[in-house]
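> Predicted model and sequence below, questions to follow.
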Amino acid sequence: MITFRYHLVSVAAILIALAAGIALGSGPLDEAGDSLRGTGTSTATDPAVASFEAGFAGRTADGLLEDRLNGQSVVVMTVPGASQGEVGGIVSDLQLAGAEVTGQVELSSKVLDAADRQFAEGVAQQSAAGDPGVSGASDSYGRIGAALARAYLADETTATDQTATAIRSAFTEGDLISADDQPANLATLAVVVAGPERAGTADRSTVVAALAGAMNETGKGVVVAGPASSSTDGGAVKAVRDGAFAASVSTVDVTDSAAGRIVTVMAVASQAGGQPGAWGTSRSSGGALPQ
């Protein structure tokens, strides 16, 4: 039987396609929108259309997200350049879906810069001494990502323990992460929110992908999400999709639209259900949104 939710998802798919720059009868317009990448906006959108899209997303969010993440918890991690407006929208939609958002953590430039790799690896190894996930990782960013996972993720939502606190403190003192308030609980999932692709960020994007892949081994996994330009050359979403963890880490490349932030939360629910994928623009192999 065709349900009301089915209608909402179908209409939302059309809206998201339009928001991503796909015009009926004229093919994908992703490349035209990408000409603005690096300016903080990935698509040139008529303000009136953007207002309609935001209003539509607000009216349909309840039906699309209700109860999708009940019993799950999510830590939101951001990279330099991520839009705080987009992050705030994702947090609100996660909560609307029933998730406990344990907190927000910013990954600093220092943890993402290759020049500081050895320092970050040393912090990870010393602060997580004896943890098999960290010591057993095969490379530097595997160890750094495993330490971050031990600090913020678990198979079930549980209170932060001594080891997690020690890792967080060491990473904070080393200027590798920052948080206004450290989460009281370990989360079952992580959303890593990226910014737009900019010149010179390709190396950092590769690091983001490596860290996400390492963190994905803990809890129920990771979603890497960003605006449309993040799935073009140099972007973090593209780095994940082109890398070794493409089949296990979910990605979304439409956080620069209200509908896209809903898709991000739907992707989190799909990841929690053991069905990772890539959603968003026409560059996404899974289509506009999870089924």
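Received it, and whenever you're ready, just let me know what you need.
> from here on, contacts and neighbour counts on C-alpha atoms
OK.
> which residues touch Arg117?
Contacts here follow Cα atoms under 8 Å, 6 or more residues apart in numbering; on that basis Arg117 touches 111, 140-141.
> Distance-wise, check it relative to Leu148.
Arg117 sits at a distance of 14 Å from Leu148 (criterion: Cα to Cα, to the nearest Å).
> cool, Arg5 as well?
Counting by Cα to Cα - Arg5 and Leu148 are separated by 37 Å.
> try Leu65
In this structure, Leu65 lies at 28 Å from Leu148, with Cα to Cα as the measure.
> same check, this time on Gln291
For Gln291, the distance to Leu148 under the criterion Cα to Cα works out to 31 Å.
> what about versus this one:
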Amino acid sequence: MIDFRYHIVSIIAVFLALALGLVVGASALRGPLVDQLKDRSSQLEKDNQRWRDQTRLTDQLNNYDGQVVDGVTPQVVEGRLKGESVVFIEAPGADDQMRAKMADVVSKAGARISGYVALQDKYLDENQLTTLNELTDQLRPTTVEFGSDDSPYDRTAVELASVLVTQQASSVGPEDPAAGQVLAGFKTAGFLNYSGQPATRATLAIVIAPAAASKDKNADAENKALVALPLALSGYANGTVAIGNADAASEGGMLKAIRDESKAEGHVSTVDTANASTGRLTTVFALGYATQGKTGDYGVGSGVDGPMPTPVPTVLKKK
């Protein structure tokens, strides 16, 4: 990663070199002024090289740290999620690579992955809200009830949560035909896609935030719609963790919206370093914490509880 100061130094060096060329070319100035410009230009070139060297060294150290963490991760996470199952839900704009790398670590921790659900842009289209609400009513299983104050997105989130996760291990495994019909209905209408067998239900949920914080004028409304899903999942699952990068924890980001939502406190955990090896490890710890009824906000963003759960949750032996 090229340091910002490197760009500044480069720009200054270019302008000084330009000035030097003009002075020499015009032959208007000689002697001390030209020598000073030459010395200054030479010093800036040296500073520029030093910044490049420091940036390269930092990148090498970061890569080294990542390789070490990746190397020990299988041993560290082994058995931590044994007997659990996990479903992945991606918000529009989520990083597919983050999902793939996180799924690999979750599998190494012993969990079964039921499937992957990806919300589409249409899900957040305010012009499709009436259609989404009507479809939610049409597909609603008889066992699902909505609150009188629930918004259309709250209702859809509750319905999706009811077919994706469960707190009962006995309900995990065989695909529920009713759950399959709900997911198929939303998929056919273009509100989501899925792969795997998410209708077999999972006991834990990982929600992946958009990779970039929204700068759109509708950012608050969109984040409110997205936050409804982890909130609903937390009511049906044994644990829900929302993950993303540092940008997702900044203003306009989904993780920031979750952390600012009072209803999420004590119910949904967040990790804003899931694009890094350490963050993926933290996510597994957060899932383990969730099975013990504990939550937290972890990473480097404002207001986090720490870099990871402390103390690190112990491995619970499953029969």
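Yes, it's here. These numbers come from a predicted model, not from an experiment.
> between Leu65 and Leu148 of structure 1, who's got more neighbours?
Leu148 (25 against 21; other Cα atoms under 10 Å).
> Please say which position in structure 2 the more buried one maps to.
Under the alignment (TM-score structural alignment), Leu148 of structure 1 pairs with Leu160 of structure 2.
> do Leu69 of structure 1 as well
Pairing criterion TM-score structural alignment: the partner of Leu69 of structure 1 within structure 2 is identified as Leu81.
> The closest residue to Thr160 of structure 1 other than its chain neighbours: neighbouring residues, count only.
Distances taken as Cα to Cα, 6 or more residues apart in numbering place Asn185 nearest to Thr160 of structure 1, at 4.9 Å, with adjacent residues excluded. Asn185 of structure 1 has 24 neighbouring residues, counting by other Cα under 10 Å.
> residues touching Asn185 of structure 1, list them.
Counting by Cα under 8 Å, 6+ apart, Asn185 of structure 1 touches 102, 152, 157-160.
> Would you mind finding the match for it in structure 2?
Using TM-score structural alignment, Asn185 of structure 1 lines up with Thr200 in structure 2.
> Might one say that Ala228 of structure 2 is in contact with Pro152?
No: in this structure, Ala228 of structure 2 is not within contact of Pro152 by Cα atoms under 8 Å, at 9.9 Å.
> rewinding a little: list buried residues within the contacts of Asn185 of structure 1.
Among these, those classed as buried by neighbour count (16 or more other Cα atoms under 10 Å) are 102, 152, 157, 160.
> from those residues, which single one is nearest Ser250 of structure 1?
Tyr152 (18.3 Å; Cα to Cα).
> For the closest one, list the residues it contacts.
Contacts here follow Cα under 8 Å, 6+ apart; on that basis Tyr152 of structure 1 touches 75, 160, 164, 183, 185-187.
> which of the residues you listed still touch in structure 2?
Contacts conserved in structure 2 for the contacts of Tyr152 of structure 1, using both residues aligned by TM-score structural alignment, their matches' Cα atoms under 8 Å: 75, 164, 183, 185-187.
> For stretch 116-136 of structure 1, measure first residue to last.
Criterion Cα to Cα; first-to-last residue distance in stretch 116-136 of structure 1 is 21 Å.
> Name the residues of that stretch that come out as buried.
Those buried within stretch 116-136 of structure 1 under the rule 16+ other Cα under 10 Å are 117, 120-121, 123-125, 127-128, 133-135.
> Please apply the same query to stretch 267-275 of structure 1.
Applying a neighbour-count criterion of 16+ other Cα under 10 Å, one finds 267-272 buried in stretch 267-275 of structure 1.
> how close does the aligned residue in structure 2 for Ile262 of structure 1 sit to Ser41 of structure 2?
For Ile262 of structure 1, the aligned position in structure 2 is Leu281, judged by TM-score structural alignment. Noted for Leu281 of structure 2: a distance of 47 Å to Ser41 of structure 2, by Cα to Cα.
> Quick test: name the residue nearest the centre of structure 2.
Centre of structure 2 computed as the mean C-alpha position; nearest residue by Cα atoms, centre = their mean is Gly244, 1.4 Å away.
> Go through structure 2 and flag its longest strand.
The longest strand of structure 2 (DSSP state E) is strand 112-119.
> picking up where we left off before, which of Leu281 and Ser41 of structure 2 has more residues huddled nearby?
Of the pair Leu281 of structure 2 and Ser41, Leu281 is the one with more neighbours under other Cα under 10 Å, namely 23 against 19.
> what ranges do the strands span in structure 2?
For structure 2, the strands identified by DSSP E occupy 85-90, 112-119, 192-196, 204-208, 239-243, 269-271, 297-298, in order along the chain.
> Now render those as CSV, adding distance to Gln36 of structure 2.
As requested, the strands of structure 2 are exported to CSV (distance: least, Cα to Cα, whole Å):
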stretch, distance to Gln36 of structure 2
strand 85-90, 58
strand 112-119, 61
strand 192-196, 64
strand 204-208, 55
strand 239-243, 53
strand 269-271, 52
strand 297-298, 51
